[in-house]
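I'd like to go over a predicted model; first the sequence, then the structure.
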Amino acid sequence: MVIRWVVALLGVVVAAVLGTITFVIASARIPESFIPLSAAVSNYGLYLLPVGLLGLGIALILVQRRINVVLRRIGLLVGFVCAIAMVAACVPLVASWRTAGEHDARLSVFDYVIGGSNTGKPVTATSIKYATVDGTDLLLDAKLPAHPSDTKRPAVVWVHGGGWSEGDRGEGPKWHRWLNDKGYAVFSIEYRLAPPARWNQAPADIKCAIGWVKQQAGQFGVDPERVMVAGGSAGGNLALMGAYADDRVPPSCAVGDTSVRAVAAFYPPTELVSAWRDTGAPEYGRKAMRDYLGGSPDEVPDRYAAASPTTYVRQGLPPTLLLHGARDHVVPIGQSTELAARLQAVRVEHQLLSIPFGEHAYDFTWGDWGTQMSRTVFAEFLRQHFPAS
C-alpha cells in the first residue's frame, strides 16, 4: 500500500508540473516567475511528451479496480491532466514544423536531442585588446575558419547580450563555430557594461570594434569592405545601433570607416520606451534599462530615443535580419515587428523570422526547433546579402 501511495504522489507531482506548463502554453500573459517554464517549453518542449506518457502510465496503475477508491480517483485526475498536457505540448511542435516548412528548414529530432547548450566562456588564447577607453580595456576573441583561404574572408562582429549589464564575449560559441565553418571570421567583442549609464558609450564601443576590425583586417586575412555585425538581446540592440546610428553616435576610439554590409539581430529591444512599457518581465527588464539609461522613460526620454535603433531608420541602411521568439516575455516580438514595419516603409531590405512559442534567448539551446530554423534562415540571408565567397 505504501508503494501505491508513493506512486500516486509521483503522479500528482507530474500532473502538477504538466498542468502548470499547459497553463503557460495556453496563456498569452504569464507571471514573471513562470517565464522559466515558458523557456522550458521553448527549448525542451519535445520532452513533455515522454513525461506525459509517464503520467499516463502512473494513471493506468492507479485506476485498477483492486486499488482503493481514493487512489483510483487520483489516477483518473492524473491521467486527465497528462492527456490534456500532451495535446497542449503538440501545439508548439506542430506550429514549429509548419513554420519550418514555410522556410524550407529541415528539422531534425536527432539534432534536437544532441544539440546541447550554446553557452560558453571567453577564449583567452584568441583574446585581443582592441581599445582602451577611459581606462577600461576592451577585449575581443578573434575566431578564424580552420581552413586557409586564397581570398580575403568576410568578417562578423558578434555582440553579446546580458541586459547591457552582464555577459561576455564567450556568448554564442556555436554560432561562432557555425559561421567559421561557412568561411566567416568572427570577432566576438566586449563593451563597457552598466552601471553607470552606458546608453551613449556601449554603442560607441561597437562602432570602435567595427572600425578596429577594418583597420586590422590585413593581419586576419579579412576583407575590410565585407564586415557585418550580429548579436542577441541587448547585443542585438547594440548590433543594430552599430549598423544604423549616424554621426550622433561616434566611435569611442580613433578609427575610420565603421559601416557594415549587413546586420543580424536576435530578439533585440529596438524601441526602448515601448520595451519598458510592454515587457512581461518588468522586474528584470526595467532594472536593466534603468541601469543602462540612468532612469525611466519619464526621467530621461532623450536617452531612450537616442539608444533606440528605430530612431535611426532611414533609406540606405544595410540589409537586416531579425529573429525573434513569438512568445518572448522579456523582449516582446513587437519590438522586431515594429522595426520591420519601419524598415518596410523606407524600403530597406529586411527579413523577420518569428519563432513559434519561442522564448527569450531560445538559441541558447542549439538543438531547439527555433535554433534549427534560425540556422536555415540565417544561412539564406548570408547567401543573399553577405556571401562568404
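Alright, I've got the coordinates.

CA atoms for contacts and neighbours, from now on please.
Fine.

the stretch 101-250 of the chain: strands as residue ranges?
127-133, 136-143, 153-159, 185-189, 222-232 (DSSP state E, counting those that start in this stretch).

what sits up against the longest one?
Where contact means Cα atoms under 8 Å, 6 or more residues apart in numbering, the residues beyond strand 222-232 that reach it are 152-161, 185, 210, 213-215, 217, 236-240, 242-243, 260-268, 361, 386.

and the residues you listed, which of them are buried?
Neighbour-count burial (16 or more other Cα atoms under 10 Å) is assigned, among the contacts of strand 222-232, to 152-161, 185, 210, 213-214, 217, 236-240, 242-243, 260-268, 361, 386.

buried residues, stretch 316-335. List them.
Here stretch 316-335 shows 317-335 as buried, counting by 16+ other Cα under 10 Å.

just the ones in strands from those residues, please.
Taking DSSP state E as the definition of strands, those contribute 320, 321, 322, 323, 324, 325.

now, which of the residues you listed sits nearest residue 347?
Closest to residue 347 out of these is residue 320 (11.4 Å), distances taken as Cα to Cα.

so the closest one sits right up against residue 266, yeah?
No: with contact defined as Cα atoms under 8 Å, residue 320 does not reach residue 266; the gap is 10.9 Å.

does anything pack onto the helix of greatest length in the chain? Which helices or strands?
Taking DSSP state H as the criterion, the chain has its longest helix at helix 69-102. Using 3 or more Cα pairs under 8 Å, 6 or more residues apart in numbering; DSSP states H and E as the contact test, the elements touching helix 69-102 are helix 2-26, helix 48-62, helix 369-385.

switch those helices over to a markdown table; also include mean neighbour count.
Converted to a markdown table, the helices and strands packed on helix 69-102 look like this (neighbours: other Cα atoms under 10 Å):
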| stretch | mean neighbour count |
| --- | --- |
| helix 2-26 | 18 |
| helix 48-62 | 20 |
| helix 369-385 | 20 |
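
for comparison:
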Amino acid sequence: MKLNYQILILLFIIFHASTSFASHAKQTSNIIYAEKMNQDGAVQQLKLDLYEPTGNNQNKIVYLMHGGGFLEGDRGDFIEYSNYLVKQGFTVCNLDYRLIPEIYHEQLTYDIYATSLVLAMDDLDSAIRHIHDNSDIYGLNDYDIIIGGYSAGALTSLHYAYINSIDDVFLLSESDIFSNLPQDKISLISKFTEKKYEISKVLNIAGSLLSPYLVHEGEPSIISVHSIEDVVVPYEMGDTDGTGIITYGPKTIHQRADNLSIKNQLITINDDDHGSFGSGIENENCHDCRVMVDEFLSQQD
C-alpha cells in the first residue's frame, strides 16, 4: 500500500511538471529548415526546435546556437535554457548547424575553420529566413530578432550580426584565417551584407570576433557573459582554443560598442572555466546572470 502511494505521488509530480511547462509553452521539434552540403560533400538535413510561449509573450524570438568549437555539440545542449527563456515570454528557435566533419578533425587548418564559420553563418541565415518567410505557418514575421549562443555559436552570431558591408568582407578576407579561403566562400560572406531581416540584439556567451572593427555605429545592441580568465576564448584578445587564430573578446568588443554609443552590457565572471555557464548562463559566481540577460533582452531598442 505504501509503495502504491509513493507511485501515485511520483506520477502527480511528473504530471504537474509536464502540465506546468505546457501552460507556458508550445514546442515543435525537429523542424527541417534546410538541406545543405557539408565540407566533405555529404548532404546534411538541418533541424531546429521551436518553443513558443502560450501566456506572456514579448514578441521577441531568440535564435540559439550551441558551442563545441565547430567540432561537436548539438541543439540538445540548449534545451534547458530554451525552456527557461520561453517561460520568460521569449519565443526560442534552438538550431543545429553544420560542423567540421570528423575526417578533418586530425588535420584542422585555417581554411577548415574559416569555412566552418561561414557555413554556420549561412545556416543561421537559412533558419531565420525559414521561420520568417513562412509567416503563414509560424506567424512570427513581425517579432524582434535576437541571435546568440555559446562559444562557437556565439562567434557565429557575432559575425553574422556585424558583417553588414563589403568593407567588412574585405576586412575579414585580409585576416590570416580568411586569406586563402576559396572565392565561393568569400562570395557567400557577401550575402550577409544584405540581410533580409534586421537583427535587434546579440547574446554573446563566451564568444569573440576576428576584428572589433566589424562593429559600426547603429548596429545591433549586445550583451556578453564571459569569464575573465577564460583560457579557450579570450576575454580581451588572444589565441582561440589553441588554434593560433587571434580573436577579440568581449572587453574589446564592448569598448568599441561604448565608443560608438551602441547599447551594450558586459557581465564579467571571475573564474577561468570556459564551460561553466555555456548551456544556460548558470554559474556559481554569477547567480543573477540569467536575470540580467533577461532584462537586457526584454528592453526595447
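Structure's in. What do you need? Keep in mind it's a predicted model, so treat the numbers as computed, not measured.

distance check, residue 238 of structure 2 against residue 246 of structure 2.
Distance of residue 238 of structure 2 to residue 246 of structure 2, computed by Cα to Cα, to the nearest Å: 5 Å.

please identify which of those two sits among more neighbours.
Comparing residue 238 of structure 2 with residue 246 by other Cα atoms under 10 Å, the one with more neighbours is residue 246, at 21 against 18.

which residues touch that one?
210, 237, 238, 239, 240 are the contacts of residue 246 of structure 2 under Cα under 8 Å, 6+ apart.

what about the residue nearest to the second one when sequence neighbours are not counted, how many neighbours?
Leaving aside its chain neighbours, residue 237 of structure 2 sits nearest to residue 248 (4.3 Å; criterion: Cα to Cα, 6 or more residues apart in numbering). For residue 248 of structure 2, the number of neighbouring residues by other Cα under 10 Å comes to 21.

quick one, what contacts residue 248 of structure 2?
208, 209, 210, 211, 212, 234, 235, 236, 237, 238.

ok, now residue 18 of structure 2?
Contacts of residue 18 of structure 2 (Cα under 8 Å, 6+ apart): none.

surely it is within a strand?
No: using DSSP: H, G, I helix; E, B strand; the rest coil, the assignment for residue 18 of structure 2 is helix, not a strand.

okay, it and residue 86 of structure 2: tell me how far apart.
14 Å.

name the helix or strand for residue 348 of structure 1, please.
Using DSSP states H and E, residue 348 of structure 1 maps to neither a helix nor a strand.

how about the alignment partner in structure 2 of it, nearest residue that isn't a chain neighbour?
Aligned by TM-score structural alignment, residue 348 of structure 1 pairs with residue 262 of structure 2. Nearest residue to residue 262 of structure 2, sequence neighbours excluded (Cα to Cα, 6+ apart): residue 221, at 5.8 Å.

again with residue 210 of structure 2
Nearest one to residue 210 of structure 2, counting by Cα to Cα, 6+ apart, is residue 247 at 4.6 Å.

for the one you found, helix, strand, or coil?
strand.

okay, now it: neighbour count?
21.

just residue 149 of structure 1 next, same as before
Neighbour count of residue 149 of structure 1, defined by other Cα under 10 Å: 11.

how close does it get to residue 178 of structure 1?
Distance from residue 149 of structure 1 to residue 178 of structure 1, counting by Cα to Cα: 17 Å.

how about residue 167 of structure 1?
Distance from residue 167 of structure 1 to residue 178 of structure 1, by Cα to Cα: 21 Å.

so which of the two has more stuff around it?
When neighbours are counted by other Cα under 10 Å, residue 167 of structure 1 and residue 178 differ, and residue 167 comes out ahead with 18 against 15.

buried stuff in the helix or strand harbouring residue 9 of structure 2?
In this structure, residue 9 of structure 2 sits in helix 2-24 according to DSSP H and E. The neighbour-count check on helix 2-24 of structure 2 (16+ other Cα under 10 Å) flags 21, 24 as buried.

same deal with stretch 243-262 of structure 1?
Neighbour-count burial for stretch 243-262 of structure 1 flags 243-245, 249-253, 255, 258-262 (criterion: 16+ other Cα under 10 Å).

from these, which is closest to residue 80 of structure 1?
Of those, the one sitting nearest to residue 80 of structure 1 (Cα to Cα) turns out to be residue 262, at 50.5 Å.

tell me the contacts of residue 142 of structure 1?
Residues in contact with residue 142 of structure 1 (Cα under 8 Å, 6+ apart) are 126, 127, 128, 185, 186, 187, 188.

contact partners for the third one?
Counting by Cα under 8 Å, 6+ apart, residue 128 of structure 1 touches 139, 140, 141, 142.

that one pairs with which position in structure 2?
Using TM-score structural alignment, the equivalent of residue 128 of structure 1 in structure 2 is residue 31.

just to revisit the earlier point, rebuild the strands of the stretch 101-250 of structure 1 as a markdown table, extending it with distance to residue 366 of structure 1.
Converted to a markdown table, these look like this (distance: least, Cα to Cα, whole Å):
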| stretch | distance to residue 366 of structure 1 |
| --- | --- |
| strand 127-133 | 24 |
| strand 136-143 | 19 |
| strand 153-159 | 17 |
| strand 185-189 | 18 |
| strand 222-232 | 14 |
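
and the contacts of residue 248 of structure 2, which is closest to residue 284 of structure 2?
After measuring these against residue 284 of structure 2 - Cα to Cα - the closest member comes out as residue 235, at 18.9 Å.
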